[in-house]
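J.: mind folding the following:
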Amino acid sequence: MHQSKFLIFIISCFLFSCTKEHTYPFPEERNAINIWLGSGTVVEDSFTHNFAYTITGRDSVMFNYRLSGFPLKHDTQFELQAVSGDTNRVYYTFGKYTIKARQYEGRFPIYIDKPAGYTEFTNSTGKIVFKLKESTDFLEGAEELSDLTVIFKNAVSKPDNWDVATSPYFTMSKYFGTYSNVKYAFIIQTTGMANFKIYYTVAKDPVLADNTITATQAAYFQNLCKAALLAYKNKYGPLMDENNSEVVFP
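T.: So this is what the prediction gives:
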């Protein structure tokens, strides 16, 4: 008799626990995604994309992401959206943003296309703000890491590191001399690169940040520009800049 009552008590407790678990489930948490522009952990308020530095075709703006919350058990995608700005003046495309299982941070591109004859932002500055498109999987991250502001220009301008650079970086003037808009446009057209940094290293195969070259590569670019300028001069005469001075390289 006592044994039967004990079994009934155990079964009742089991049924009660099952009912309780079914009635009051724990809510499933959603992860958040922090997004920002910059290199590594450095957060930049905005990034300037200058169409004047781009050969006709496709370029990209890279952004960083970091997952905040529980590790993912399977591959999961997230999306961006443009929330304000000159969206009708820029040909932009989002990539396929997939966070792999057990992965929590990385970098992805926003693609920017420049059609032939593109003249937007030659006399003005544009802007688009991109944000995470919230979903059943992901919420926006911290307020200061929730949007990507991209500034758009379409004119040549002097890089910040032309005359000033902090070690172990070199100035661009060390290899290319006095700045002018015409000279800089010539460098871009000759090398296919713009707004790059010059890093001193003795490593054989250094790992460099985006748009960074070694001093050896800078010397190569210097000679490349000298040869291209000589070919130009032989064909058209001296290349004159906006100050009516002849363009020369050291």
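J.: please count neighbours and contacts with C-alpha atoms only from this point.
T.: Will do.
J.: start and end of stretch 123-136, how far apart?
T.: Start to finish, the residues bounding stretch 123-136 are 42 Å apart (CA to CA, to the nearest Å).
J.: in that stretch, which residues are buried?
T.: The neighbour-count check on stretch 123-136 (16 or more other CA atoms under 10 Å) flags 126-132, 134 as buried.
J.: number of nearby residues for the nearest residue to Thr122 once chain neighbours are set aside?
T.: Leaving aside its sequence neighbours, Thr122 sits nearest to Asn154 (CA to CA, 6 or more residues apart in numbering; 4.6 Å). Asn154 has 20 neighbours, counted by other CA atoms under 10 Å.
J.: was I right about Asn154 contacting Thr119?
T.: Yes: Asn154 sits in contact with Thr119 when judged by CA atoms under 8 Å, with a separation of 7.3 Å.
J.: now do the shared contacts for these two.
T.: Here Asn154 and Thr119 share no contacting residue, scored by CA atoms under 8 Å, 6 or more residues apart in numbering.
J.: one more, so I can put them side by side:
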Amino acid sequence: MLQHLKYTGLIMGLLCMGSCVKDTPRFANEAGVYINKESMDSYKDSITYSFAVKPDTLQQDTIYLPIRITGLPTKNDRPIPMTIVKDSTSATQAQHYELPVCLIKADSFIARFAIIVKRRPDLKDREVRLMLQVTPSQDFPLNITRLATGANPYYLIRLNDKLTKPDKWESAGSWLQTFFGNYSETKFKFIIQVTGRSNWPPRGRDGAGAPILNDMHNYSSMVHEALRLYEAANGPMIDENGNRVVFP
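T.: Predicted coordinates for the structure are as follows:
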């Protein structure tokens, strides 16, 4: 009986080893490249960039995406194979954006892909979309479509030059209403400039990448102090409706 158990254990161990080998990700040693969304704190799949919250003198800016390879580094630089998904893109190259050649440097596992976005008059009236996709290439033949983290090879950039009121600002349970009070464009632009946060989800709390309650308390403290300093230097801040900007 003991001998039988010994052989049974040996067989089970071999089966387990075989299973482990089979489950090892097949791309671990193959040359591939992907957007490293695990390293992004928020906006893992898309971002809205608005020139409306930037200085009037800023005519272009750069958005960077973290990039990582699978397989081993090489002794030569390799271009990052980023392409445009045309049927999901309304932005016009050269007019709204540029995609400079970006490289995975020799002996490197990581890089940044740069997207230059441009301020144009039409962005005051509409929002354009730029859908990017990492595709296989001669240097990176492995087609990575989905990682264990749920990442995919796509990234969407929405570009405009107008303030867009976050959805459900006045809805029940809205942190936007609770911490910032009634909406106005002047107030919202001030909030964005002070907090540095331009992407606000519905109610300020719904969906992936939404701030947590502690973040909202910090934001509230920041805008209160910034408004105090503004009023000390300039007097009351008046919004586009002729009302004084105040926070709860």
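J.: just the buried residues of stretch 123-136 of structure 1: which are in helices?
T.: Of the buried residues of stretch 123-136 of structure 1, none are assigned to helices by DSSP state H.
J.: which of those residues sit farthest apart?
T.: Gly126 and Glu134 (25.5 Å; CA to CA).
J.: returning to what we had before: show me what the residue nearest to Thr122 of structure 1 lines up with in structure 2.
T.: Superposed on structure 2 with TM-score structural alignment, Asn154 of structure 1 falls opposite Asp161.
J.: distance-wise, check that match relative to Glu98 of structure 2.
T.: In terms of CA to CA, Asp161 of structure 2 sits 17 Å off from Glu98 of structure 2.
J.: please apply the same query to Leu58 of structure 2.
T.: Relative to Glu98 of structure 2, Leu58 of structure 2 is positioned 16 Å away (CA to CA).
J.: now do the aligned residue in structure 1 for Ile84 of structure 2 against Ala228 of structure 1, distance only.
T.: Ile84 of structure 2 maps onto Ala82 of structure 1 when the alignment is built from TM-score structural alignment. When distance is defined by CA to CA, Ala82 of structure 1 is 41 Å away from Ala228 of structure 1.
J.: stretch 29-45 of structure 2: which residues count as buried?
T.: Neighbour-count burial for stretch 29-45 of structure 2 flags 30-37, 43-45 (criterion: 16+ other CA under 10 Å).
J.: same check on stretch 60-80 of structure 1?
T.: The neighbour-count check on stretch 60-80 of structure 1 (16+ other CA under 10 Å) flags 62-68, 78, 80 as buried.
J.: same list (those residues) but as a markdown table, adding secondary structure and distance to Glu105 of structure 1.
T.: Formatted as a markdown table, the buried residues of stretch 60-80 of structure 1 follow (DSSP: H, G, I helix; E, B strand; the rest coil; distance: CA to CA, whole Å):
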| residue | secondary structure | distance to Glu105 of structure 1 |
| --- | --- | --- |
| Met62 | strand | 13 |
| Phe63 | strand | 11 |
| Asn64 | strand | 7 |
| Tyr65 | strand | 5 |
| Arg66 | strand | 4 |
| Leu67 | strand | 6 |
| Ser68 | strand | 9 |
| Phe78 | strand | 13 |
| Leu80 | strand | 16 |
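J.: for Phe70 of structure 1, give me its contacts.
T.: By CA under 8 Å, 6+ apart, the contact set of Phe70 of structure 1 is Asn31.
J.: wait, a helix at it?
T.: No: Phe70 of structure 1 is assigned coil when assessed by DSSP: H, G, I helix; E, B strand; the rest coil, not a helix.
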